Structure formats: C-alpha cells, structure tokens
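Student: only geometry, no sequence info:
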C-alpha cells in the first residue's frame, strides 16, 4: 500500500451524487437537519442518515445537537475550499447538471461560498485588493499588507479579534463560475458580515444567492472596489 494521505476515501465520500448534493446545500454556511438534507438530495431520511454518518466519520461534517434535533454543517473552511474547487473544475470541463442561462445570473453575480462572498462581486473585490496592494502573496501564503490592514480597520473589520481566533486571515478560493479567485479566510467572512450589517446585502433564504440593494451595490463599488479615501 502506498503511504500518504488517502485521497481516494475523501473523493469517494464527496463523489456520491446524494452526498454531493447534501454537501453543496451546506455551502450556504447554515446548519441543516437530516430531514432538510434528505430533501436536498431527493432521498429518504434513513438513506440520508447513513450518508451523513459516513461523511461525519470521514471528517467532512460538524454535528451539533439542539433539543431533539441534530444539525449538520461543513467541518471547516478546508472542506468548503475543496468543494468550491471541484465546482470550478466541473464547470471548466463542461460537467454541468443544468444549462446556464438567465436564471443563473443572481447566483453568478453574488453568492455565499460557505461564509464569504463569491461570484462576480467576490472576484472583483479580490482583484481590486490585489491591484490596490491591499493583498499580497508571500511564498504560498496570501496576506494583508499594511495598507490592507489600514483599509480593513477603517471599514470596521476587527483585525485584532480575528487574529485572536488564530484562524487564517486570508485565503485564496477558486470561484467556480468566474474561474478566478475570491477572498476566503476570516477576513473574507468578516467582510461579508460587514456588508450585511451595513444593510448593503442580504442572503436569500434557501439559496446561496447574496442580493445587494441598489444603494448597497453603489457603496460596494465606490467604498470597496474603488477603495476608501
């Protein structure tokens, strides 16, 4: 037997169509019950429980109990990053379950990728931060520059609090629809939360779509893409 990580086991867990549908549903960042996930996958509750148990054992899920119910969410950002990467590869190689069209426009414009902003607006923000020198790469790592840290603080992001959590501040995540990078990590999560707190955007119930108000989109373009002065 070859030594090293067993990628075949992880691939098999993700590759089952029912399990893939359940994992995709959890990319909203919300915790769902087994019943809700069974409906997403189009399977019985008993079959869903079997699939969820396998994914939990494989380290893909986080399970929390509240009262009589169990709630399932993705285990961590690493799982979300792998799923988004697979979506990008599937889109790039033409493996789409439905034809793209006007109904996909809101999803492609702005959506949540587990806990951060993705879609066209997410990639535009990433590109702007790179162009403005707010983000820089050091070796394999993505990090905030001093200018980037200053921008985040002025925009209301608590960087000191994020650092105390000891999670990666910045991560590069491949966007499946745009096939370019958007910003993940605790800074990416904090920015999406900030957009919501400011009333610029809201998440659409039962969907990954993030809807910006007309005024919110204008402010996003001037204050984030155009940079605060």
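Tutor: Received it, and whenever you're ready, just let me know what you need. Everything quoted here is computed from the prediction, not taken from an experiment. Numbers count the residues shown, from 1 in each chain.

Student: C-alpha from now on. contacts and neighbour counts both.
Tutor: Fine.

Student: which residues touch residue 17?
Tutor: Each residue near residue 17 by CA atoms under 8 Å, 6 or more residues apart in numbering is listed here: residue 41.

Student: go again using 10 Å as the cut-off
Tutor: 23, 41 (CA atoms under 10 Å, 6 or more residues apart in numbering).

Student: Distance check, it against residue 70.
Tutor: 22 Å (CA to CA, to the nearest Å).

Student: Confirm for me that residue 189 is in contact with residue 117.
Tutor: Yes. At 7.6 Å, residue 189 counts as touching residue 117 under the criterion of CA atoms under 10 Å.

Student: want to compare, so here's the second one:
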C-alpha cells in the first residue's frame, strides 16, 4: 500500500536532491463524530500546483498502523482518490457500530491523510543527476466519537473544569479531567511573582477521568496556573486556575 512507500523512500535518499510536496490540507484540526449522525464529512483541499494521490484511513492511535492493519468501526469513502490542483475532495465517514465503545464518555481515533505527489520530470540533460528523493507526506488529526448521551453537556467548557492540585510533596502538580470529554492541553505555565514558568509534558491529551502529572522546575512554588487547551473548533482557549492541596 501507499503508506509503506515511506519506509522505502527513506532508504533511497542518502545523496539525492530532495523533492518534497505537502499540498493536501485537511479542513479542520479535529473531527467530531456524534453517535447519532448518519455520516460526517471532512473537506480536503489541494493547495499545490500539481495533482496529488490521496489515501485516507483511520487508526486507533498507533501511528505505525498501516491501512491494511486498520481495525476500526468506521467506513471512509473514498479511501483512495486523485485531487487536482486547486480542487478538493470530500471524505465521508460512516460509523459501522461497535458495542464495545463506552456510551458515557468519548472515544478517540485518528484520521490519516497520505499525500503522494506526482513523480518529478526527469531532466533531458544526461549530465544532470537523475536521483530524486520524493516524499509522501502524512497528516493525522484526532477523530472523537461522541455518544448521544453527552448531547446536553458542553464540551467546549471541559477544559475549564479541570482540577489542579499540588502533587509529589510540592515538587509537581496534577491535572484531573472529571469530564466525559477529551481535553487537549497545549501549554501550562506555573505563575509566580517572577512571571510564567512553562511546564514540560509529552502528551497533553487527557482522557475522560484521567490524570496528568506535571513536574515543577526546581525552586518554583506557584499558587496559580495559566493553561491553554483546544476547543471543538480547533481554537486555543487560555484560562487561569487556582492550585489546591490534595
């Protein structure tokens, strides 16, 4: 399959000129799929100057999963298409049913878009090197499956409902997500009289009911935090929060 080209391409380019092409743009930074929806559409546009071959598939969070290995309760059409320059393609996602998914909280999947550019033209000059490294570019965005039972709640307010407590004997803090929605943090600052102290973390996505431990820099003892999370529309929302004792 096309996704496997990435492994092959990586072995070809030790001394080759680079020809990269990232033209396909996903219309949004995340996809929300309400469980009672018949289907959900995702707009893909080609902002490049050449046609692109697009392959689309969904995985459960394994970034190494190939389209052939995909085992998800979604049908995506078309899975393979040619997108003309300046044109677009609408992907239609249909939920096929899965009784194992919880009905009281969200589940997360990932939508993959592989952009395979056309092969570059070979030079007519025999003295010119003909080795070209051609890259297929993959984009991934989160796909949230949202049960109908959550329709009366407000997902865009979920970040403001995070609970922040002092942890590890004052050497860190802990974020707890009590909501049924995923909350994705992009930045957390410990606020002191000296200003903002950014806290390091690898993955800022808190699953429903989960906790995230954040170590504090040495000598930093904040009483207040400033954090930024992503809402349903892909916008970044910044709020202040008070720290509480455990």
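Tutor: Arrived safely. This is a predicted model, so every value here is computed, not measured.

Student: what's the TM-score here?
Tutor: Aligned and superposed, the two chains score 0.28 in TM-score terms (TM-score structural alignment, normalised by the length of structure 1); 121 aligned residues with a CA RMSD of 6.5 Å.

Student: Now do the shared contacts for residue 189 and residue 117 of structure 1.
Tutor: residue 183.

Student: And residue 154 of structure 1, how close does it get to residue 61 of structure 1?
Tutor: 35 Å.

Student: What of residue 161 of structure 1?
Tutor: 26 Å.

Student: Pick out whichever of these two has more residues nearby.
Tutor: residue 61 (21 against 9; other CA atoms under 10 Å).

Student: right, and the more buried one touches residue 74 too?
Tutor: Yes. The pair residue 61 of structure 1 / residue 74 is scored as a contact, 4.6 Å apart, by CA under 10 Å.

Student: who has more neighbours, residue 189 and residue 117 of structure 1?
Tutor: residue 117 (29 against 19).

Student: which secondary structure element contains that one?
Tutor: Assigned by DSSP states H and E, residue 117 of structure 1 belongs to strand 116-118.

Student: And the helix or strand just after that strand, what's buried?
Tutor: Note on strand 116-118 of structure 1: by DSSP H and E, the next helix or strand toward the C-terminus is helix 120-131. By neighbour count on 16 or more other CA atoms under 10 Å, the buried set for helix 120-131 of structure 1 is 120, 121, 122, 123, 124, 125, 126, 127, 128, 129, 130.

Student: Show me what secondary structure element comes after the longest helix along structure 1.
Tutor: Longest helix in structure 1, counting residues (DSSP state H): helix 77-92. As assigned by DSSP H and E, the chain's next helix or strand after helix 77-92 of structure 1 is helix 105-109.

Student: and that following helix, what does it pack onto?
Tutor: strand 116-118, helix 120-131, strand 210-212 (3 or more CA pairs under 10 Å, 6 or more residues apart in numbering; DSSP states H and E).

Student: if you set the cut-off to 6 Å instead, what comes out?
Tutor: Judged by 3 or more CA pairs under 6 Å, 6 or more residues apart in numbering; DSSP states H and E, helix 105-109 of structure 1 is in contact with no other helix or strand.

Student: Show me which positions of it end up buried.
Tutor: For helix 105-109 of structure 1, the neighbour count (16+ other CA under 10 Å) marks 107, 108, 109 as buried.

Student: okay if I get those as CSV plus distance to residue 48 of structure 1?
Tutor: Putting these into CSV (distance: CA to CA, whole Å) gives the following:
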residue, distance to residue 48 of structure 1
107, 26
108, 29
109, 31
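
Student: In terms of distance to residue 56 of structure 1, which of those ranks first?
Tutor: residue 107 (28.2 Å; CA to CA).
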